[in-house]
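1. Pasting the sequence and the predicted model now:
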Amino acid sequence: MKFIVIALFIALANAAPQGPNQDIPIISQNSNQEADGSYNWNYETGNGIRAEETGSLKRATSADTNDVIVAQGSYSYTSPEGELIQITYTADDVGGFQAQGAHIPTPPPVPAAIQKALDYILSLPPSQRQGN
């Protein structure tokens, strides 16, 4: 989870065009950490970057795993082409990091014949599936 947050900050820092030695002011910045592990933070910069996240501690779904942080948040910035990029995301132990945004490419739909074959394979007991 820490890696995701660090990667997010690096991506945001590199997203906005900046001239040499150009200082970008922090317009607002808030952070709150509770004793139960829940937290929230947000910030906005002078060049239009905004980000916020809320998270809480949750019991892991697997008995052999430590508690996990469940988080949801968003960030936005203006691309070098002038397009406003807006991302919302959730992150947890079940689905991992899942981002949504209008500019994120989506895969084409699975062809009907292939989906039918996959559904059939999944309907078989595990012992009858090839490769088991």
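-> Looks like it arrived, so ask away. Source: prediction; values computed, not measured.

2. make it CA atoms for all contacts and neighbour counts henceforth
-> Noted.

3. and the end-to-end length of stretch 72-88?
-> Distance across stretch 72-88, first residue to last, is 8 Å (C-alpha to C-alpha, to the nearest Å).

4. Which positions within it qualify as buried?
-> Q72, G73, S74, Y75, S76, Y77, T78, I85, Q86, I87, T88 (16 or more other C-alpha atoms under 10 Å).

5. Would you convert those residues into JSON lines that also reports secondary structure and distance to N42?
-> Shown next, in JSON lines, are the buried residues of stretch 72-88 (DSSP: H, G, I helix; E, B strand; the rest coil; distance: C-alpha to C-alpha, whole Å):
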{"residue": "Q72", "secondary structure": "strand", "distance to N42": "12"}
{"residue": "G73", "secondary structure": "strand", "distance to N42": "9"}
{"residue": "S74", "secondary structure": "strand", "distance to N42": "9"}
{"residue": "Y75", "secondary structure": "strand", "distance to N42": "9"}
{"residue": "S76", "secondary structure": "strand", "distance to N42": "12"}
{"residue": "Y77", "secondary structure": "strand", "distance to N42": "14"}
{"residue": "T78", "secondary structure": "strand", "distance to N42": "17"}
{"residue": "I85", "secondary structure": "strand", "distance to N42": "17"}
{"residue": "Q86", "secondary structure": "strand", "distance to N42": "15"}
{"residue": "I87", "secondary structure": "strand", "distance to N42": "14"}
{"residue": "T88", "secondary structure": "strand", "distance to N42": "13"}
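
6. next, the one to line up against it:
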Amino acid sequence: MTVLVTDTGFSPDPWAGAEFTALDALTANPEMPGQGLAIDMPNDRDPAELAPFLDRIAMIRVAFPGMGDGRGFSIARRLRAMGYTGTLRASGPLIVDQARAARRVGFDEIELPESVAERQPEELWLARPAASYRAHVFA
């Protein structure tokens, strides 16, 4: 089970039950029919592989196998630079401290394992105005 985090906190997953297509399946069958595809993007592949398909993809879920593996941030930034405008989801054990960075590079939402969400409750994920550390401490 997973928990979806958006700017408004924990949210229902509009893609629950959707069939995600593996990147390899898409690149092996470039004539795959359909609009509104949902794609699973591993973090060890070049996002340029998706370039011919971007107009047909509604959702890209980028894998974060570990909290310390930041390759997914680079993938998100590159996808947005390539013109991708659909939903971009980070999926894996990210922590609250990474939420702002995820939004900054183009992620719309974060899919957390339930065990991570239990340790980091919803109120920690709510978007707050950016303030400097100094302003926060000496306020």
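-> Happy to help now that I have it. Since the model is a prediction, treat every value here as computed from it, not as a measurement.

7. Please work out the TM-score for the two chains.
-> Remark: TM-score between the superposed chains equals 0.27 [TM-score structural alignment, normalised by the length of the first structure]; 81 aligned residues with a C-alpha RMSD of 6.0 Å.

8. follow-up on the earlier one: what is the nearest of the buried residues of stretch 72-88 of the first structure to L8 of the first structure?
-> Ranked by distance to L8 of the first structure (C-alpha to C-alpha), those are led by Y75 at 9.0 Å.

9. how much space between the nearest residue to that closest one once chain neighbours are set aside and D119 of the first structure?
-> Distances taken as C-alpha to C-alpha, 6 or more residues apart in numbering place A51 nearest to Y75 of the first structure, at 4.0 Å, with adjacent residues excluded. From A51 of the first structure across to D119 of the first structure, the span is 40 Å (C-alpha to C-alpha).

10. now do I4 of the first structure
-> Counting by C-alpha to C-alpha - I4 of the first structure and D119 of the first structure are separated by 33 Å.

11. Check Q98 of the first structure too.
-> 24 Å.

12. repeat for Y77 of the first structure
-> From Y77 of the first structure to D119 of the first structure the distance is 40 Å (C-alpha to C-alpha).

13. And for F97 of the first structure?
-> Look at F97 of the first structure and D119 of the first structure: by C-alpha to C-alpha, they are 26 Å apart.

14. Pretty sure M59 of the second structure sits in a helix.
-> No - using DSSP: H, G, I helix; E, B strand; the rest coil, the assignment for M59 of the second structure is strand, not a helix.

15. what number of residues lie near it?
-> By the criterion of other C-alpha atoms under 10 Å, M59 of the second structure has 20 neighbours.

16. what do you get for E53 of the first structure?
-> Counted with other C-alpha under 10 Å, the neighbours of E53 of the first structure add up to 19.
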